[in-house]
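Colleague: whatever this is, show me its structure:
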Amino acid sequence: MARPGLATRLYAGEANINIVGRRKMWFTIATALVLIAIGSFVIRGFELGIEFAGGTSFSVPASVEGKTLTQDEVAKAVDKAVREADPEASTTAVQQVGEGADASFTVRASALSADEVSKAKATLVTDLGVEAKKISDSQVSAAWGGKVTQQAILGLIIFLVLVVAYLIVRFEWRMAVAALASLVLDLVLTAGVYSLVGFEVTPSTVIGFLTILGYSLYDVVVVFDKVQENTRGITAGSTRTYAEATNLAVNQTLMRSLNTGLVALLPVGGLLFIGAGLLGAGTLKDLGLVLFVGMGFGVISSIMFAAPVLSALKDQEPKIKAHNARVLARRANRSDDVARGDQGRPANATDSDVPAMAGSTAPRPGARPANRRSGNRPGGKR
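Modeller: Below you'll find the predicted structure:
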């Protein structure tokens, strides 16, 4: 009978992928990525939006007396006007708002005084041929962004406290620590991408950061619920170590995690690539980008980081440590028995002449326990 394909074995939870057993490799990769992210925080910092850095925003209509302006034309004109008003000022990329006759371009610049704004608008009227009343400007203070940041940090702390309390009550403190570590890794890596690539941080980005926390937690709880089911009463047996039972749970929920992640990323990808890319909605870009990056890291961290961290913590527990040692010792003894049996059998004997010894080797990663009936035991009744 042909062996089922990888897709079939993934859906059945029998892919036998050794994820938890390679936890040292995952921890090394995670540590390297975190160090890169922290290095970027220190060296590059973040590209703060006008709401956080403060500044002046200019809005210019896309159509002027039958002529359609391009983003490049508006960007160059605003940059020239702002630098003439204040040589030390700078501008950011142009964003298009709206479509058709109502379309306009928004350009953010450094903070300017009222006189400097008037001078810049006069230059734009001359260079672009736009009426002065159609060019709007607004001043944004950095203090507003500071308040948003304070509220976001407060919300994050409250969320994490509630999450830890729930996980301790629902599972145990080690699972709470593993889930919290996964959430922190997700946030740090997402922030690292923003720092490395230079994506602008706006209030929509902050909202997206808080949103991905709940999504990441959902996937981790699904995996941990299966781990709890597989490890309930594990110390009463001697067939699997805690890490092997955890790895089985990861294999059994792997396809669910991947499907959930794909289903969640598809609409977010549409929001990002269609709404922001094709339609030019700048706000959708800020929100969609952080959701897309954060959810992607959330799926990966729940599979390859949260469960290995839990396994590493549980292996330090005295009861689990003793159980693991007992399982490994039993396997070693049975392996020795098989080796001695091979030495004493006739030269012309075949493998079928040697009695099979259940549990003589470690279960394959992700393998399910074998079902045995009493009628198949030596001397048992059929």
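Colleague: use CA for all of it now, contacts and neighbours both
Modeller: Noted.
Colleague: the spatially most central residue of the chain and residue 217, how far apart?
Modeller: Residue closest to the average C-alpha location in the chain (Cα atoms, centre = their mean): residue 297, at 2.0 Å. Per Cα to Cα, to the nearest Å, residue 297 is found 12 Å from residue 217.
Colleague: residue 64 too?
Modeller: 50 Å.
Colleague: show me which of the two is the more surrounded one.
Modeller: residue 217 (18 against 15; other Cα atoms under 10 Å).
Colleague: one more sequence to fold, the one below, so I can look at both together:
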Amino acid sequence: MASSGLASRLYAGEANINIVGRRKMWFTIAAALVLISIGSFVIRQFELGIEFAGGTSFSVPASASGKTLTQNDVAAAVDRAVQSANPEASIGAAQKVGDGKDATYTVRATALSPSEAEEAKATLVKDLGVDASKISDNQVSAAWGGQVTRQAVIGLIVFLVLVVAYLIIRFELRMAIAALASLLLDLVLTAGVYSLVGFEVTPSTVIGFLTILGYSLYDVVVVFDKVQENTRGITAGSTRTYSEATNLAVNQTLMRSLNTGLVALLPVGGLLFIGAGLLGAGTLKDLGLVLFVGMGFGVLSSILFAAPVLSALKDQEPKIKAHNARVLARRTTRSDDVAKGDRSRPANATDSDVPAMAGSTTPRPGARPQARRNNNNRPGDRRR
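Modeller: Next up, the predicted model:
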């Protein structure tokens, strides 16, 4: 019953969960996570894919001589072949591409010279018993990855500028700053998870990062729209402070944010855990991880970070600061008036210690109960 009551209050926006009031705790948690992420950037750094780091890519068929090859078989064979050509070279994980007879495994290795690549290819043909024409190698330059990075950074800057301009026009400057802080937090934490897990950074990762920006912005705008509705004309004489009105807006949109986030995370989770995990579609895991983590952080930051940052910024505004002071002073005065009404009575007094007032119907302890008069009997009425 309690859980159903809480669920109904959440859907009605009446749960009154104190989220904005605990903003110092949320800021502390966010700061700790950001420090962990930055530490991972410095210590572990990122596992750059072949598109960004450059290297040699080998494509091997999934079946050879009537035998089906597994990812581990191909990865071990390519590792032996690459090591024989260049002992200092290393490889990444094997990724399956396609299905059925046309399925192949792609294995990325560090950059090899043309002669080393040919030597490694000959070793693969001999080791796996595969036709040489079915094994291909491609040299990828890091310059292409650098170009992709530059274009992604330019796109990110343009996106953030347009977002800030839209939020200033649609809402106000402080809301734009809070939304931008939330977006940057999503990016840093998602990149931190990527660094800690050790997934390769590929062009799919860059696309995923740009995708989560739009999703995070959508959820923040939903919350801020309700905040603007609740705080419109608040300084004219409201009984709530700005933080309390913001917290009410967060509660009123809480279930909408959670439901929207859950609906968005389900297909992305299927892409990550089923497509990349169970089916072995390695090309999907880069995009799946960045979307899953980024959308999850986007939902949490819009609730636990964006609104508290907005309330902290607005509380520094002179008009809002004066309004908050009036509301709190009014509450203090009201509490003092209530306290003065009971001040003449000792705190440990009981009903038996208070003398009966004239005309009081409360009997004294030990007194015999008096017969109740019948006020309806008029003079001359005969009693029965």
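Colleague: chain neighbours aside, what residue packs nearest to the residue nearest to the centre of structure 1?
Modeller: Spatial nearest neighbour of residue 297 of structure 1, chain neighbours left out: residue 186 (5.7 Å); criterion: Cα to Cα, 6 or more residues apart in numbering.
Colleague: touching, that neighbour and residue 299? I think so.
Modeller: No - using Cα atoms under 8 Å, residue 186 of structure 1 makes no contact with residue 299, being 9.2 Å away.
Colleague: and for those two, which residues touch both?
Modeller: Taking Cα atoms under 8 Å, 6 or more residues apart in numbering as the contact rule, the neighbours common to residue 186 of structure 1 and residue 299 are residue 216.
Colleague: all helices for structure 2, in order.
Modeller: Taking DSSP state H as the criterion, structure 2 contains helices spanning 2-12, 23-43, 50-53, 71-85, 114-128, 142-170, 173-197, 203-231, 242-269, 282-301, 307-314, 318-341.
Colleague: distance to residue 59 of structure 2 for those - can I get that in TSV?
Modeller: TSV is the format used below for these (distance: least, Cα to Cα, whole Å):
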stretch	distance to residue 59 of structure 2
helix 2-12	53
helix 23-43	31
helix 50-53	14
helix 71-85	10
helix 114-128	10
helix 142-170	19
helix 173-197	26
helix 203-231	19
helix 242-269	28
helix 282-301	14
helix 307-314	50
helix 318-341	64
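Colleague: of all those, which one is nearest residue 102 of structure 2?
Modeller: Smallest distance to residue 102 of structure 2 across those (Cα to Cα): 15.1 Å, for helix 71-85.
Colleague: which residues does the closest residue to residue 106 of structure 2 other than its chain neighbours contact?
Modeller: What sits nearest to residue 106 of structure 2 in space, not counting adjacent residues and going by Cα to Cα, 6+ apart, is residue 59, at 4.6 Å. Residue 59 of structure 2 sits next to 104, 105, 106, 107, 135, 136, 137 when contact means Cα under 8 Å, 6+ apart.
Colleague: which residue in structure 2 aligns with residue 247 of structure 1?
Modeller: Taking TM-score structural alignment for the superposition, residue 247 of structure 1 sits opposite residue 247 in structure 2.
Colleague: apart from its chain neighbours, what residue comes closest to that match?
Modeller: Of all residues not flanking residue 247 of structure 2 in the chain, residue 20 sits nearest, at 5.3 Å (Cα to Cα, 6+ apart).
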